[in-house]
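Q: okay, here's the prediction I keep looking at, along with the sequence it came from:
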Amino acid sequence: MIPTNRPRRNRKNQVIRDLVQETRLTAHDFIYPLFLIEGQNQRLEVKSMPGIYRHSADRVIDEVGAAVALGIHTFAPFPSISDALKDPLARESANLDGLYLRAVADIKRQFPDVVLMTDVAMDPYSSDGHDGVVNQETGEILNDASLEILGQMALAQARAGADIIGPSDMMDGRVAWIRDVLDSNAFQHVSIMSYTAKYASAFYGPFRDALDSAPKKGDKKSYQMNPANRREALRELALDELEGADMVMIKPALSYLDIIREVKDHTTLPVTAYNVSGEYAMIKAAAQNGWVDGEKTMMEVLLSIKRAGADAILTYFAKEAAEVLRRG
């Protein structure tokens, strides 16, 4: 029997394919992560992330300007802190004269219209390399003792000019705690983008290389989520909504597209996804070896994340993808 229903009619030329396209990427979808290091006039490539650099505070301004010119307006800075400044209580995280908060303030001063999403977790500043306070005798990550530190970190970031606070630590109750600290200090206008489902993933290695923030002992499985669990993400989502999150994030993205869709189907909050360092590095390595077309693979991956339900994507591909989109 000759078919009468022919889906190929909607694929027969580029104009029709464009007309019926369901998912579209724009530069406005991207959050561009930035790595910060001490010093002056420094721009050092991360070996495990080709094309990604660690910038001193003066040079990061140039990187922000280049990204803004491509239509990117949201940035997520992360600091690489000297070991000499790290301690078990992450005191450097609240130092307004330190690398991170100085850079945040400077970016906002020079680019007042960009949005800065800052990271709240102890690991960049902790001598233990964990996202919370470590019991030095047992190795346990102390949830409630960490909340006070995370709250003060968030407050310092708000004072420096952060628009969105991004708690990535996965401590229980931290969204409510941070919301209370911000509101009590007249920062009601500062948003919280909670890392709602952050999995204990093997895809974080290059990021930890960039920041030298790997745990000194143990792993993060007692607070980051089990990659085998799906329904648990909905429990975390319900708690974050109750505690006052303004947006939610899934991390990683590419191996967790089902979680992005699950969360999207169960919330009215904006959903973001973190296309993490290992996902970036895999594509770059395969492209360098000639195994895949790097540009096409990059765009397909980003499209898949948005198609799964992400309203915004935190990705190291942001600048490169924005250039592709600009070319059309």
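A: Thanks, I have it. Numbering: from 1, shown residues only.

Q: from now on I want contacts and neighbour counts done on CA atoms only, so please keep to that.
A: OK.

Q: next up, the contacts around V271.
A: When the contact criterion is C-alpha atoms under 8 Å, 6 or more residues apart in numbering, the partners of V271 are 247-250, 260, 263-264, 309-312.

Q: got TSV for these, with distance to Y199, secondary structure and neighbour count too?
A: What follows is those, written out as TSV (distance: C-alpha to C-alpha, whole Å; DSSP: H, G, I helix; E, B strand; the rest coil; neighbours: other C-alpha atoms under 10 Å):
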residue	distance to Y199	secondary structure	neighbour count
M247	18	strand	22
V248	14	strand	25
M249	11	strand	28
I250	8	strand	24
I260	12	helix	27
V263	14	helix	28
K264	17	helix	19
G309	18	coil	22
A310	17	coil	27
D311	20	coil	20
A312	19	strand	22
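
Q: before we go on, here's another structure to hold up against the first:
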Amino acid sequence: MRPTQSPFPGTRLRRTRATPALRALVREDRLSVDDLIWPIFVCDGENTRQPIPSMPGVERLSVDLLVEAARQAADLGIPAICLFPYTDPALKTPGCEEAWNPDNLSNRATRAIKAAVPEIAIMTDIALDPYNTHGHDGIVVNGEVVNDESVEALVKMGMAQAEAGADILGPSDMMDGRIGALRQALETNGHKNVTIMSYAAKYASAFYGPFRDAVGASGALTGDKKTYQMDPLNRREAMRLIERDLSEGADMVMVKPGMPYLDICREAKDTFGAPTYAYQVSGEYAMIKAAAANGWIDGERVMLESLMAFRRAGCDGVLTYFAPEVARILNRG
């Protein structure tokens, strides 16, 4: 669309910027609490909080405190939370069997939250890195992250999460064929209404470091993830991956990381029109927090502006560690 406008001075684009009221009337997008998904880290124990040094203000929470956090999120109007477990290293194995244990940390947390705060949607992570002695998202055989064997394990993991009550499954592993296999298993096993938000365009990014600290995968990781996560220079491949995952049964798609890949968000939304999300990842969060702590930026304004960028780029929502802080600001008007 090309707008029709008269030559200057008939058109003075500054007219509609002159007052707060006029700016509100012509604002093209809105940032709402409804756009937020809050990623939370869960750990073993009771009444336990474990600060994550590389993510100031973020903590691992034991299940009892996680339930309280879920209630807080629901009271703020945040529609969904996303769970990431910090698994006891003693439970990590080459075969990743703890990933589909019905009583693993993530599944216990899901059941506890569903019992106490049924109105909030629970998203879970499907990847093997929290359970893998090698720190990889898939099973490693002779130094190679193998695809088909990993998909079998991921499907078992997803079924355990669905049985526990997860509303949204988030396959973040980037194995080929996992969306179709997962969708078929959900349909076959009576979980027809469980949704899939595919990490369809997940890049092999340097922005994930603090997250790996948070889930305890940093020390375990051998090698890198470039054989299954995307090359940061590729755009067309992202569209192919998103199209594939939608064709296999994904209900929603995600781009990860967020702000460095806003062009991918915009193109994905314009091309496919599907519900599109981005993950404002740990490195993005940590940079804003560190710069604000040093007085180099206005932390609150930059936080809000960063989330506005996702909406402008076409995202229907964003996973962000800022969710509670943003919700409080938006709720006070």
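A: Perfect, thanks for sending it. Model, not experiment: these values are computed from the prediction.

Q: TM between them?
A: The TM-score (TM-score structural alignment, normalised by the length of the first structure) is 0.98; 326 aligned residues with a C-alpha RMSD of 1.0 Å.

Q: returning to what we had before: which one of the contacts of V271 of the first structure sits closest to K220 of the first structure?
A: The nearest member of these to K220 of the first structure, counting by C-alpha to C-alpha, is I250 at 16.5 Å.

Q: would you confirm that the closest one contacts T272?
A: Yes. Under the criterion of C-alpha atoms under 8 Å, I250 of the first structure makes contact with T272 at 6.4 Å.

Q: L61 of the second structure -> the first structure?
A: L61 of the second structure is assigned H55 in the first structure as its aligned equivalent, the criterion being TM-score structural alignment.

Q: what's the spacing between its match and A84 of the first structure?
A: Taking C-alpha to C-alpha, to the nearest Å as the measure, H55 of the first structure and A84 of the first structure are separated by 19 Å.

Q: I72 of the first structure now?
A: From I72 of the first structure across to A84 of the first structure, the span is 34 Å (C-alpha to C-alpha).

Q: which residue ranges form the strands in the second structure?
A: Ranges of strands in the second structure, per DSSP state E, are 36-43, 49-51, 59-62, 80-85, 121-126, 140-141, 144-145, 168-171, 195-202, 252-256, 276-280, 317-320.

Q: tell me what the fifth one is packed against?
A: If contacts are counted by 3 or more C-alpha pairs under 8 Å, 6 or more residues apart in numbering; DSSP states H and E, strand 121-126 of the second structure sits against strand 80-85, helix 147-164, strand 168-171.

Q: give me the stretch of the first structure that that strand matches.
A: Going by TM-score structural alignment: strand 121-126 of the second structure matches residues 115-120.

Q: contact partners of that stretch?
A: Under the contact criterion C-alpha under 8 Å, 6+ apart, stretch 115-120 of the first structure has outside partners 73-78, 104, 108, 150, 153-154, 157, 161-169.

Q: same thing but at 7 Å, please
A: Contact partners of stretch 115-120 of the first structure, identified using C-alpha atoms under 7 Å, 6 or more residues apart in numbering, comprise 73-78, 150, 153-154, 157, 162-169.

Q: that one vs the second structure - mean distance after superposition?
A: Taken over the aligned residues, the distance from stretch 115-120 of the first structure to the second structure averages 0.6 Å (mean C-alpha distance after the TM-score superposition for the first structure).

Q: quick one: what's aligned to A238 of the first structure in the second structure?
A: Alignment note: A238 of the first structure maps to E243 in the second structure; criterion TM-score structural alignment.

Q: hmm, back to that, what would the strands of the second structure look like in TSV with distance to E98 of the second structure?
A: As requested, the strands of the second structure are arranged in TSV below (distance: least, C-alpha to C-alpha, whole Å):
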stretch	distance to E98 of the second structure
strand 36-43	14
strand 49-51	22
strand 59-62	18
strand 80-85	11
strand 121-126	12
strand 140-141	16
strand 144-145	18
strand 168-171	17
strand 195-202	21
strand 252-256	26
strand 276-280	26
strand 317-320	25
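
Q: how about the ones you listed, which one is nearest G95 of the second structure?
A: Closest among the strands of the second structure, once you apply C-alpha to C-alpha, is strand 140-141, at 8.4 Å.

Q: any idea what Y274 of the first structure aligns with in the second structure?
A: In the second structure, Y274 of the first structure lands on Y279 (TM-score structural alignment).

Q: ok, that match - contacts?
A: Y279 of the second structure makes contact with 255-258, 318-320 under the criterion C-alpha under 7 Å, 6+ apart.

Q: from S62 of the second structure, how far out is it?
A: The separation that Y279 of the second structure has from S62 of the second structure, given C-alpha to C-alpha, amounts to 23 Å.

Q: which stretches in the first structure count as helices?
A: For the first structure, the helices defined by DSSP state H occupy 14-19, 57-69, 99-110, 143-160, 174-184, 205-211, 231-243, 257-264, 277-288, 294-308, 318-327.

Q: so how far is stretch 145-154 of the first structure from its chain's centroid?
A: Distance of stretch 145-154 of the first structure from the chain centroid (C-alpha atoms, centre = their mean, to the nearest Å) equals 19 Å.

Q: list the buried residues in that stretch.
A: By 16 or more other C-alpha atoms under 10 Å, the buried positions in stretch 145-154 of the first structure come out as 146-147, 149-154.

Q: which one of these is nearest to D18 of the first structure?
A: Looking at those and their distance to D18 of the first structure, the nearest is A154, at 43.0 Å (C-alpha to C-alpha).

Q: quick revisit: which of H55 and A84 of the first structure has more neighbours?
A: More neighbours surround H55 than the other of H55 of the first structure and A84, with 25 against 8 (other C-alpha atoms under 10 Å).

Q: for A76 of the first structure, see how far away the residue mapped onto D167 of the second structure from the first structure is.
A: The pairwise alignment with the first structure assigns D167 of the second structure to D163, based on TM-score structural alignment. The gap separating D163 of the first structure from A76 of the first structure is 10 Å, by C-alpha to C-alpha.

Q: what do you get for R24 of the first structure?
A: Separation of R24 of the first structure from A76 of the first structure (C-alpha to C-alpha) stands at 23 Å.

Q: who has more neighbours out of those two?
A: Of the pair R24 of the first structure and A76, A76 is the one with more neighbours under other C-alpha under 10 Å, namely 21 against 11.

Q: leaving out the residues flanking it, which one is nearest to that one?
A: Nearest in space to A76 of the first structure, with sequence neighbours left out and distances taken as C-alpha to C-alpha, 6 or more residues apart in numbering, is P33 at 4.4 Å.

Q: wait, isn't that neighbour in contact with H73?
A: No. Here P33 of the first structure does not reach H73: they are 11.5 Å apart, not a contact under C-alpha atoms under 7 Å.
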